[in-house]
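Student: Sequence and predicted structure below; questions after.
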Amino acid sequence: MIVEQNVPLQAHNSFGIVAKARELVRVRSEDDVLAVLADPELAAGPKFVLGGGSNIVLTGDVKCLVLKVEIPGIRVVEDGPRATVIEAGAGENWHDFVTWTLEHGFPGLENLALIPGSVGASPVQNVGAYGVEVQDRFESLDAIHLESGRVFTLNAAECAFDYRDSVFKHSPARTGDLGLAGRAIILRVRFRLPKPWRPVIGYVDLARKRVETGVDEPSPRQVYEWVCAARQHKLPDPRVLGNAGSFFKNPTVTPEQCMDIIAREPNIVHYPMPDGSVKLAAGWLIDACGWKGKSVGNAGVYEKQALVLVNRGGATGGEVVTLARAIQTSVYERFGIRLEPEPVVV
């Protein structure tokens, strides 16, 4: 274990915000975590787990110990007649992992292509796109507790997945509660890819591609390419224009609330949900408030997609947070809806 000092974090957060970690340890195995816990000084202090950095807003230098997860490895755990189970180290790049599964003949994750971040972060956020969420393909994960050093395994039910949510985003309300925010590091994640493979192409962008290409039964690779093309058209590449993807969750309301809004805003984009609630398009709400293309300092709202906040060059975390709060205020004043950010503010 090597403790690095004053490590620049600009390359380790997709917003490209300039900040430093006062101390950083690169976690490439569970032994690195155990070494941290065996050091009396490091074990006692606060810690911040950093994966791919695609879901954070840094508002200054990180003063606590940063545990940078870089655990590698991909392997096929099981390849049976009904499903293939594949395990990936938490430090693997998510898009590269999705690409690997296709290249090796294991489809099922193609709708989640080009989502920035790491494999270990994917269940934390329950990432999803184009009709598929991680929970739909999740088998189990291994994690290590940051107090006891105990390695444990969680299945899907124990992860308490919800819309962009999991047990890893919640702190325990009482002693004995399972909330694991800041209390564990994910080491490995396993995904169950069902057989026979069936394309998930009901999402409007993919349905449009189906019509445009005249391909009624696309291959996994074609779905992958459609998803990549759709994301590249609507979303900026973080390597070119810093961003954290969709900044706000799509809010859900009751049917009565939705009808009330429709009476005032007939064109609002909304989707009925299986539980009877109605999901509203946060990007539409933000755009309706006139924020698309606007900026606060060097932080701005992307011209092609109002749901994405971007770093126009030299933006601070404070500017991003100020812009986000201004958007929240506008949406609440016009629609009576509180938008919830997806990224974690550090």
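Tutor: Sure thing, it's come through.
Student: going forward, measure contacts and count neighbours with C-alpha atoms only.
Tutor: OK.
Student: Give me the neighbour count for the nearest residue to residue 223 once chain neighbours are set aside.
Tutor: Spatial nearest neighbour of residue 223, excluding adjacent residues (CA to CA, 6 or more residues apart in numbering): residue 110 at 6.5 Å. Around residue 110 there are 27 other residues, counting by other CA atoms under 10 Å.
Student: Presented hereafter is structure B, for comparison with structure A:
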Amino acid sequence: MVVEKNVPLQPWNTFGIAARALNLVRIREVADLLQARSDPALSQAPFFVLGGGSNIVLTGDVKPTVLKMEIKGFRLVEETAKAWIVEAGAGEAWHDCVAWTLRQGYPGLENMALIPGTVGASPVQNIGAYGVELQDRFESLDAVDMATGQVFTLTAEQCAFGYRDSVFKHGAPVTPIEREGVQPLGLAGRAVITHVRFRLPRPWKPELGYLDLERRRAEAGIESPTAQQIFDWVCEIRRAKLPDPAVLGNAGSFFKNPTVTPEQCSDIIAREPRIVHYPMPDGSVKLAAGWLIDACGWRGKTIGKAGVYEKQALVLVNRGTAQDSVTGGEVMTLAKAIQTSVYERFGIRLEPEPVVV
């Protein structure tokens, strides 16, 4: 276990916000987690798990003990006639995981290429893009209960996946996880994911239901694209729409796409016929948060050193510099102003995606 004091976190959050960790522990194997939870000096404070730093807004120095997830490795666990079961360490970059599976001939994750963050964060957020969500490809995960030191495994059902949601984003249960098969009530601030396994279906078939992908397929004149071609198209689309955090600090999509009832959607359409909306399998309707923000005139606007990206109103960006960075307070002031505008015009409350620390 490697422990560091007073560590700058600016290089380790994609927004580029200047902040420090009072204590940071590099987690390179499960034993490091068990040692951290049993260390009297470290366990006095809560734990905060840091992966790729792509979904957080730091509003000051981090007082909880920061667990910097660096568990690495990829492997094929099992191959059957119906699926490849692949495992990745929680500290691996998500995009690297997608690229590795394709190089090995295990397609299925290509629609989620170039999503920032680490493998360990992917179930927490139930990441998704271009018609595929993590829950569609999930097999199981391993984690450590930091309250008890127990190492346990969860299935998809036990993870309680929802839209950008999971059991890891809700309050911890009062009692520990005592036996296999018990459904956790909430594991936020308690469980630390160490390994994630994916079920990649065989035979593979392309997922092309998303308009941007269908447009690329038509432009290329390819009737049946390969997984690699879909991977390349997704990377091109994302790079055209979203800023590179290495160039312009950001946390990706800042707000969740809200869902409304068909009646609410009809009412909004009567006032705003051009609103972008998508019917969902459960009968609800998903609205494009970026369109709502754009309609309120926020594209390209700034508050302090926090701004709204010119090419995609769903993305908030850092207009400062490495020496004079945006603060978490400026980011949240801008976010709250946007929320107020959207609510006043549409009666819809936007919910931020990033974790505010």
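Tutor: It's in. Predicted, not measured: the structure shown is a model, and the values here were computed from it.
Student: How close are the two chains, by TM-score?
Tutor: The TM-score (TM-score structural alignment, normalised by the length of the first structure) is 0.98; 346 aligned residues with a CA RMSD of 1.0 Å.
Student: from memory the residue nearest to residue 223 of the first structure sits against residue 100, does it?
Tutor: No - the criterion here is CA atoms under 8 Å, and residue 110 of the first structure misses it with residue 100 at 10.4 Å.
Student: what helix or strand does residue 143 of the second structure sit in?
Tutor: strand 138-145 (DSSP states H and E).
Student: Have a look at how far, on average, that strand is from the first structure.
Tutor: Comparing strand 138-145 of the second structure with its match in the first structure after superposition yields a mean distance of 0.2 Å (mean CA distance after the TM-score superposition for the first structure).
Student: contacting residues around the residue nearest to residue 223 of the first structure?
Tutor: Counting by CA atoms under 8 Å, 6 or more residues apart in numbering, residue 110 of the first structure makes contact with 98-99, 102, 220-221, 223-224, 227.
Student: That one matches what in the second structure?
Tutor: By TM-score structural alignment, residue 110 of the first structure lines up with residue 110 in the second structure.
Student: Do a quick rundown of the strands in the stretch 151-300 of the first structure.
Tutor: Per DSSP state E, counting those that start in this stretch, the stretch 151-300 of the first structure carries strands over the ranges 151-155, 184-194, 242-246, 252-253, 270-272, 278-280, 295-296, 299-301.
Student: For the fifth one, which helices and strands make contact with it?
Tutor: In terms of contacts (3 or more CA pairs under 8 Å, 6 or more residues apart in numbering; DSSP states H and E), strand 270-272 of the first structure is packed against strand 278-280.
Student: okay, the strand it packs on sits on what stretch of the second structure?
Tutor: The aligned range for strand 278-280 of the first structure in the second structure is 285-287, by TM-score structural alignment.
Student: what sits up against the matching stretch?
Tutor: Residues from elsewhere that reach stretch 285-287 of the second structure (CA under 8 Å, 6+ apart): 257-262, 265, 275-280.
Student: what's the answer for stretch 149-157 of the second structure, then?
Tutor: Contact with stretch 149-157 of the second structure is made by 34, 37, 135, 138-145, 177, 180, as judged by CA under 8 Å, 6+ apart.
Student: Any idea how far apart the tips of stretch 97-113 of the second structure sit?
Tutor: This stretch, stretch 97-113 of the second structure, spans 9 Å end to end (CA to CA, to the nearest Å).
Student: cool, stretch 11-27 of the first structure as well?
Tutor: End-to-end for stretch 11-27 of the first structure, by CA to CA: 17 Å.
Student: Ok, stretch 197-209 of the first structure next?
Tutor: In stretch 197-209 of the first structure, first residue to last residue: 19 Å (CA to CA).
Student: Could you pull out the buried residues of it?
Tutor: 200-201, 206, 209 (16 or more other CA atoms under 10 Å).
Student: do you know how far residue 218 of the first structure is from residue 110 of the first structure?
Tutor: Taken as CA to CA, the span from residue 218 of the first structure to residue 110 of the first structure is 12 Å.
Student: where exactly do the helices run in the first structure?
Tutor: 30-38, 40-44, 94-103, 121-125, 134-137, 156-159, 204-213, 220-234, 255-264, 282-288, 317-335 (DSSP state H).
Student: ok, now which ones touch residue 127 of the second structure?
Tutor: By CA under 8 Å, 6+ apart, the residues touching residue 127 of the second structure are 133-134, 164.
Student: nearest to residue 122 of the second structure, of the residues you listed?
Tutor: Among those, residue 134 lies closest to residue 122 of the second structure (CA to CA), at 7.1 Å.
Student: sorry, back to before: contacts for the strand holding residue 143 of the second structure?
Tutor: 30, 33, 85, 150-156, 177, 190-199.
Student: Just give the closest residue to residue 29 of the first structure, not the sequence neighbours.
Tutor: Nearest non-adjacent residue to residue 29 of the first structure, counting by CA to CA, 6+ apart: residue 71, 5.7 Å away.
Student: do residue 285 of the first structure as well
Tutor: residue 331 (6.5 Å).
Student: what does residue 121 of the second structure give?
Tutor: residue 51 (6.8 Å).
Student: Number of residues surrounding the one you found?
Tutor: Per other CA under 10 Å, the neighbour tally for residue 51 of the second structure reads 24.
Student: same question, residue 218 of the second structure
Tutor: So residue 218 of the second structure, with other CA under 10 Å, has 11 neighbours.
Student: One more: the one 3 residues further on?
Tutor: Number of residues near residue 221 of the second structure (other CA under 10 Å) recorded here: 10.
Student: Return the distance of it relative to residue 214 of the second structure.
Tutor: Distance of residue 221 of the second structure to residue 214 of the second structure, given as CA to CA: 10 Å.
Student: next one: residue 265 of the second structure
Tutor: 25 Å.
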